[in-house]
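Enquirer: sequence plus predicted model, see below.
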Amino acid sequence: MDICNGRRRNIRTPRSLRAFKRLVEAQNAKMKTKREVKQEVVKVLRALVVGNNNEDIDVPMEEDCFSMNFSKNENLEHAIVMAPRYNLLREVGRGSYGVVFEAIAMRTGARVAVKKLQCNAPENVELALAEFWALASLETKHENVVQLEECVLQRNGMAQKMSHGNKRSKQYLRLVETSLKGERILGYPEEPCYLWFIMEFCEGGDLNQYILSRRPDPRTNKSFMRQLTSAVAFLHKNNIVHRDLKPDNILISQKSGFPVLKVADFGLSKVCAGFGAGGNDDDEHPTAGGGGGSNNKNVNKFWLSSTCGSDFFMAPEVWEGHYTAKADIFALGIIIWAMLERITFIDAESKRELLGTYVRQGSEIVPVGEALLGNPKMVLHIPQKTRSTMSEGVKKLLQDMLAVNPQDRPDAFQLEERVDQVTRAA
């Protein structure tokens, strides 16, 4: 509208001008959307094609963009910027040295998890490499173990796909050397180093969230017991000791319409292949190849010494710093006991209610493993709740899993058979 001689009259805008205005409005809206997307941490991971010749090839990369698409053309010498391959949607988790995003694979439309780990200190490098070695060493997949799609090393604006045991990659060997020497050798702080893990996305949260947000369901409990023991048996068969089993590290996938557990977070895991049986120390490290593979060795013969894990799930021998894979069985016993009876505690740092069994000593609650270490003759009250419907078979199984002496606990393969028996009988 325009005003002329005190009266309103309509002004028709020329067609070309209207088109121009629409174009400007569209561009402004697009710019606004981009700003909003940036504020919500929506980023695009751009694909770079690199020669797959096991050379130490570095390719330019934007700050938060790196290669996921690698060509088999051995004659290709230069990186080619391709269409976006992953789109980061939102942050879903954050830890002391890493952050996890939900993302979309542009080619398939599938949702994936993108885990970005900062390798700015030797202890962080060790955690990141432990996770990479464990997941990359698995030659077969298991439904109840989170799947690693690929891993990319980012350093100083350059990207390189990580290959398991690639001894010709200078960047990979530098990471291994950093972990072994325990000192920073990757450069100065202005040269950041990250490992990016592309993994399957679990939309159901962790075991804490799933169990505590729903009414008790005996059928779900039985299914989860079988899935958990199957996953641990698979890992032990492949010479992997998880060392940090807890509800936080057990994710839920619901893609199939029913809950499927996924054991995740292998930052404290140990790949035992490559060590000699008996008397081996956790301070030894695998070679740059990382070991792994199913060699039909008895993982319970490998002795570990680093006291690590989460207090409420650590076996008595872990507190002493001399243990085997049987420590995973103890942790699994705590998880199953807490899940069946919905026993919880409040985490001091996060103030979250978490699944976990404990022993009361006066006004304090003490982790079961620590209490048993102090009093090996202590009798655990299983079940803990007076109105529990726990069967005698499950009760005896938990008592055996939580035995003070690791030799009195079933191994992962015996446990898998016994869980199948007690869940069918219950």
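Expert: Perfect, I can see it now.
Enquirer: could you use CA atoms for every contact and neighbour count after this?
Expert: Will do.
Enquirer: tell me what the longest helix anywhere in the chain is packed against?
Expert: Identified as the longest helix of the chain according to DSSP state H is helix 15-39. Applying 3 or more C-alpha pairs under 8 Å, 6 or more residues apart in numbering; DSSP states H and E, we find helix 15-39 packed against no helix or strand.
Enquirer: next structured bit after it?
Expert: strand 43-49 (DSSP states H and E).
Enquirer: what is that next one packed up against?
Expert: strand 80-94.
Enquirer: can you list contacts of the strand it packs on?
Expert: 40-50, 68-69, 99-107, 114 (C-alpha atoms under 8 Å, 6 or more residues apart in numbering).
Enquirer: one more to weigh against that first structure:
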Amino acid sequence: MDTRNTMRRKLRSVQVCKRAAVQKGNMKRDVGKVLRAIPVGNNEDTEVPMEARDDPMEQDCFSTGFFKNEDLENAMIMAPRYSLLREVGRGSYGVVYEAVARKTGARVAVKKLRCDAPENVELALSEFWALASLEKKHENVVQLEECVLQRNGLAQKMSHGNKRSKQYLRLVETSLKGERVLGCPEEPCYLWFVMEFCEGGDLNEYILSRRPDPRTNRSFMRQLSRAVAFLHQNNIVHRDLKPDNILISQRSGKPVIKVADFGLSKVCARLGAEPDGAGGGDHGDRAASRANRNVVNVNKFWLSSACGSDFYMAPEVWEGHYTAKADIFALGIIIWAMSERITFIDGESKRELLGSYVRRGAEIVPVGEAMLENPKMVLSIPARPRSCMSEGLRRLLLDMLAVNPQDRPDATQLQTRMDQITCAA
């Protein structure tokens, strides 16, 4: 309990996934090394300045193109396709840049992950496997354009379950064995994720920088419910739903939700099926693997690694025995906070964040932790006396935040109910 009290006093949002918890100290870098903005009027002739790069190898991968090499199977000779513009985000195990596709001029997001430790490889592969396993696109899930594996200044495009790539298999082996098998430390390995760029920032920034708008809230609630339903129908449990990981795209002229950051996600496979990402082979093998995954009920697939950020974690996640219903709980916290603009100040970043909580004197406690300590606790929804929350939304939030996961709606039921509530408003 001393540890939890310290956590509450600092008001931290902590990543507590098994191996992921130690990564922040390992991956801190010089924050002063920020990419300078470069002109994009003539992208064919533009290169990122060397002094602005995190690593000189970026020139080989995203400025001077990909080169053929015997050690990198399927490596390609091609003109550089992306120009890095500026750094837009820095996390505990990677850096995100805004970039431009030289051929089309389209803006993209490029996430660079250094695979120098097993825990970083595990998180990178989890994100790749989750996004690459989706056979269909969804408007409210961030789209992966391609993933590039870079080593020794040379690069190859990653494909899901590619047994012919020695580098890919070494990454999988590193993740499974928990030890580095990629070679000498002086030979760094990176994964680059090229994804759609979301110019609207994250949900915190978007909501809190604008006046309250019930119509936008209703639209976001529908979109979030549809995104989670899509992920669960495709056997993906996100495990770290929070406003930081929900991005906003405005390319269509209206704000569109994009669920992102799948580093802690889990692709649920039926017992006896091939491990996630380790499969491959011919088309028949991949089809059989997909068929195996399709019979999974994610609401009965038990997970044990305590993953997430404390203010959004369900009671059962704190105990380390949970299913996809934990995503429903996290979404309930987000929607409740968004509806009533409930916020707290993060102790580390000093940012104002959307998040619901329980007050205990001068302290605030994550809802899931409070419920774990007192399963009979009744939540006060709405929290504000003059709230205009509808009775339908109030009942739905109480169901989503039920202490017993079996009392919560599954993602499909949630989508149906949310559509009914928001359309009736």
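Expert: That came in fine, so what should we check first? Keep in mind that this is a model prediction, so the values were computed, not measured.
Enquirer: quick one: the longest helix of structure 1 to chain centroid distance?
Expert: 40 Å (C-alpha atoms, centre = their mean, to the nearest Å).
Enquirer: list the contacts of stretch 312-321 of structure 2.
Expert: 240-242, 302-307, 322, 326, 329-331, 333-334, 355, 366-372, 403.
Enquirer: try stretch 367-378 of structure 1
Expert: Asp311, Phe312, Phe313, Met314, Ala315, Pro316, Glu317, Trp319, Thr357, Tyr358, Val359, Val404.
Enquirer: if you set the cut-off to 6 Å instead, what comes out?
Expert: Phe312, Met314, Ala315, Pro316, Tyr358, Val359 (C-alpha atoms under 6 Å, 6 or more residues apart in numbering).
Enquirer: which positions in stretch 388-400 of structure 1 come out as buried?
Expert: Neighbour-count burial for stretch 388-400 of structure 1 flags Met390, Val394, Leu397, Leu398, Gln399, Asp400 (criterion: 16 or more other C-alpha atoms under 10 Å).
Enquirer: you'd agree the first one is in a strand?
Expert: This means Met390 of structure 1. No: if the criterion is DSSP: H, G, I helix; E, B strand; the rest coil, then Met390 of structure 1 is coil and not within a strand.
Enquirer: distance of it from Asn221 of structure 1?
Expert: 11 Å (C-alpha to C-alpha, to the nearest Å).
Enquirer: before we move on, what about the fifth one?
Expert: In this view, Gln399 of structure 1 and Asn221 of structure 1 are 18 Å apart by C-alpha to C-alpha.
Enquirer: the helices in the stretch 301-425 of structure 2, which residues?
Expert: 315-319, 325-340, 367-373, 391-400, 411-424 (DSSP state H, counting those that start in this stretch).
Enquirer: to Tyr206 of structure 2, which of the ones you listed lies closest?
Expert: Proximity to Tyr206 of structure 2 (C-alpha to C-alpha) singles out helix 325-340 among these, at 10.7 Å.
Enquirer: give the other helices and strands that that closest one contacts.
Expert: Where contact means 3 or more C-alpha pairs under 6 Å, 6 or more residues apart in numbering; DSSP states H and E, helix 325-340 of structure 2 is packed against helix 391-400.
Enquirer: which residues does the helix it packs on contact?
Expert: Ile328, Phe329, Gly332, Arg408.
Enquirer: do stretch 193-208 of structure 2 as well
Expert: Against stretch 193-208 of structure 2 from outside (C-alpha under 6 Å, 6+ apart): 108-111, 143-147, 243-244, 246-249, 353.
Enquirer: 8 Å - rerun?
Expert: By C-alpha under 8 Å, 6+ apart, the list of residues contacting stretch 193-208 of structure 2 reads 98, 107-112, 142-148, 243-250, 255, 258, 338, 341, 352-354.
Enquirer: stretch 60-71 of structure 2 now?
Expert: 47-48, 59, 74-84, 150, 153-156.
Enquirer: and if you look at stretch 186-193 of structure 1?
Expert: Gln118, Cys119, Asn120, Leu153, Gln154, Arg155, Asn156, Gly157, Arg174, Leu175, Thr178.
Enquirer: which residues touch the fifth one?
Expert: Taking C-alpha under 8 Å, 6+ apart as the definition of contact, the neighbours of Gln154 of structure 1 are Phe66, Gln160, Pro192, Cys193, Tyr194, Leu195, Trp196.
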